[in-house]
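> A predicted structure for the sequence below; I have some questions about it.
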Amino acid sequence: MSETRVAIVTGGSGGIGRVVAERLAKDGQTVVVTYAGNPQRAEEAVTAITAAGGTASAFQADVADEQQVAALFEDTEKRYGGIDVVVHTAGIMLLSPLADLDLADFDRMHRTNVRGTFVVDQQAVRRLRPGGALINFSTSVTHIALPNYTAYAATKGAVDGMTLILAKELRGRDITVNAVAPGPTATPLYLDGKDQETIDRMAKFAPLERLGEPADIAEAVSWLAGPARWVNGQVIYVNGGVV
């Protein structure tokens, strides 16, 4: 492995993605914060990383657009010499019972969560250096099976399938492919639209009796992105023991 690892973090300007970007930078990795449409938040993330002594830059790309994602990877290679880690946190979540879901919302989630993962993974496996790590983002809802999450869980089930098969397709490359599957985590994406009673009830799901924090998820990503070289082809449930 190269002395200084270079990481691309999609969705790195906010929520779990930003905390992951900051954690990888703290670990000594050079980080490219990829964002969809808010340059101010991305620059805030870069500023926070550099202020803490890390190295980072921002790049705008729609993860479902193959040309923009290819440009992201090309720019990263030219700027930093190569790519060792790709963490694909970018995703959207729209909740509804299956019977009532607007199919336009289903298509939006499919485009970002399924096509976006496929496009990012395709560039990653073409470009990652030996010793590299690809980390997708799934969800514990595929396991917990909560009502109203049908369409979202369906998109993340596709991510699980891609992850497990891709690990085998990379035989002989010395590249690990895993997915992190967070449970209820205190992010704006998760908390949006939920009343306090719902939040308190969800916090009791885990035996540890709290919601996850983005730092809890970033801890698992840090492990997979660095020392965990014998963990491969796995979906890691990072949820405090929710079943």
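Noted; the coordinates are in hand.
> contacts, neighbours, all on C-alpha from now
OK.
> Could you pick out the longest strand of this protein?
strand 128-137 (DSSP state E).
> Who are the packing partners of that one?
In terms of contacts (3 or more Cα pairs under 8 Å, 6 or more residues apart in numbering; DSSP states H and E), strand 128-137 is packed against strand 83-88, helix 116-127, helix 150-169, strand 176-182, helix 214-225.
> next, the one to line up against it:
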Amino acid sequence: MAAIRDRGSLVVGVSADTLQLGARNPLTGQIEGFDIDVLHQVSTAIFGDPDRLQFRVITSGQRLEALETGEVDIVARAFTINCERWETIAFSSEYYHAGQKVLVTRDSEAQGIADLAGQRVCAPDGTTTLERLQEYPDIEAVPATTHTGCLALFQQGKVDAITGDDTILAGFAAQDPYAKVVGQAISDEPYGLGIPAANVDMVKFVNGVLEQMRTDGTWTALYDEWLGVLGPAPAPPVAVYGRTP
């Protein structure tokens, strides 16, 4: 933490194409969204300035490498906490609880992922979403580099559906009036901020920032601003410290 403070900025790995979470605003050129505003809170806690952030735009598949090599101090990119990832990196406490659903065309009769047998379903490389598609052998899994890559394939008619966290699919539906999100969540996707495994002091510091956000109303205000399309704000995720199976 002292090295980061002396450097004068926090180097962060983010998405620039995930609407509502981390996406570049075409009018201002700024990257914005729920994940980005969480990072602004961390920056404020360290420097007293929300904008001491150096952005590194990375894909889902680059998240682990960026942390393992020390390219970034922290990753905020719809990053699901799981035991496999915890073998090589550290996570903050959970700051958002998402769930995997599917995006289909407006005229599709599918009510969920179980109705997509024989169809082509896209998910990004390096995600738990793509791994979970293997549980449905009748579905043709189609990987893409990014979530936006999946959306392009969907709009070109090269895939029939996209599967992903409800947060991400909500952004797609906002961009494409001919698409809709269907089904109940088929997974639990607890989002955490990824941090290099050796930086235990940073994990503790970031957890303190997240706890403050939960208790002072900041978390709810950010949800309403960016994710209100998913419905009324739920209670913030309860912090669970330490690793759980």
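Received it, and whenever you're ready, just let me know what you need. Remember, it's a predicted structure, so these values are computed and weren't measured experimentally.
> Fetch the TM-score of the aligned pair.
Laid over one another, the chains give 0.34 as their TM-score (TM-score structural alignment, normalised by the length of the first structure), with 138 aligned residues with a Cα RMSD of 5.9 Å.
> tell me which residues in the longest strand of the first structure are buried?
128, 129, 131, 132, 133, 134, 135, 136, 137 (16 or more other Cα atoms under 10 Å).
> can you redo those as JSON lines with distance to residue 31 of the first structure?
Shown next, in JSON lines, are those (distance: Cα to Cα, whole Å):
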{"residue": "128", "distance to residue 31 of the first structure": "14"}
{"residue": "129", "distance to residue 31 of the first structure": "15"}
{"residue": "131", "distance to residue 31 of the first structure": "17"}
{"residue": "132", "distance to residue 31 of the first structure": "14"}
{"residue": "133", "distance to residue 31 of the first structure": "14"}
{"residue": "134", "distance to residue 31 of the first structure": "14"}
{"residue": "135", "distance to residue 31 of the first structure": "14"}
{"residue": "136", "distance to residue 31 of the first structure": "16"}
{"residue": "137", "distance to residue 31 of the first structure": "18"}
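> And the residues you listed, which is closest to residue 108 of the first structure?
Nearest to residue 108 of the first structure among the buried residues of strand 128-137 of the first structure, counting by Cα to Cα, is residue 137 at 17.1 Å.
> I'd guessed the closest one sits against residue 163; true?
No - Residue 137 of the first structure is not in contact with residue 163 according to Cα atoms under 8 Å; the separation is 9.5 Å.
> between the two, what contacts are shared?
Contact criterion Cα atoms under 8 Å, 6 or more residues apart in numbering; residues shared by residue 137 of the first structure and residue 163: residue 179.
> The longest strand of the first structure vs helix 214-225, what angle?
Orientation check (axes from the mean of the first three to the mean of the last three Cα atoms, to 10 degrees): strand 128-137 of the first structure against helix 214-225 gives 150 degrees.
> elements contacting the longest helix seen in the second structure?
As assigned by DSSP state H, the longest helix anywhere in the second structure is helix 200-216. In terms of contacts (3+ Cα pairs under 8 Å, 6+ apart), helix 200-216 of the second structure is packed against helix 34-47, strand 89-91.
> who wins for proximity to residue 223 of the second structure among those?
helix 34-47 (7.1 Å).
> Please find the angle between the direction vectors of that closest one and helix 200-216.
110 degrees.
> Just checking, which helix or strand succeeds helix 34-47 of the second structure along the chain?
Using DSSP states H and E, the helix or strand that directly follows helix 34-47 of the second structure along the chain is strand 53-57.
> Show me what secondary structure element comes after that next one.
Assignment by DSSP H and E places the next element after strand 53-57 of the second structure at helix 63-68.
> three-state assignment of residue 59 of the first structure?
Following DSSP: H, G, I helix; E, B strand; the rest coil, residue 59 of the first structure is assigned to strand.
> That one and residue 25 of the first structure, how far apart?
For residue 59 of the first structure, the distance to residue 25 of the first structure equals 16 Å [Cα to Cα, to the nearest Å].
> between these two, who's got more neighbours?
residue 25 (25 against 22; other Cα atoms under 10 Å).
> From the contact counts, what lies against the helix or strand where the more buried one lies?
Assessed by DSSP H and E, residue 25 of the first structure sits inside helix 15-26. When contacts are defined as 3+ Cα pairs under 8 Å, 6+ apart, helix 15-26 of the first structure packs onto strand 6-10, strand 30-35, helix 39-51, helix 214-225.
> I am finished for the moment; much appreciated.
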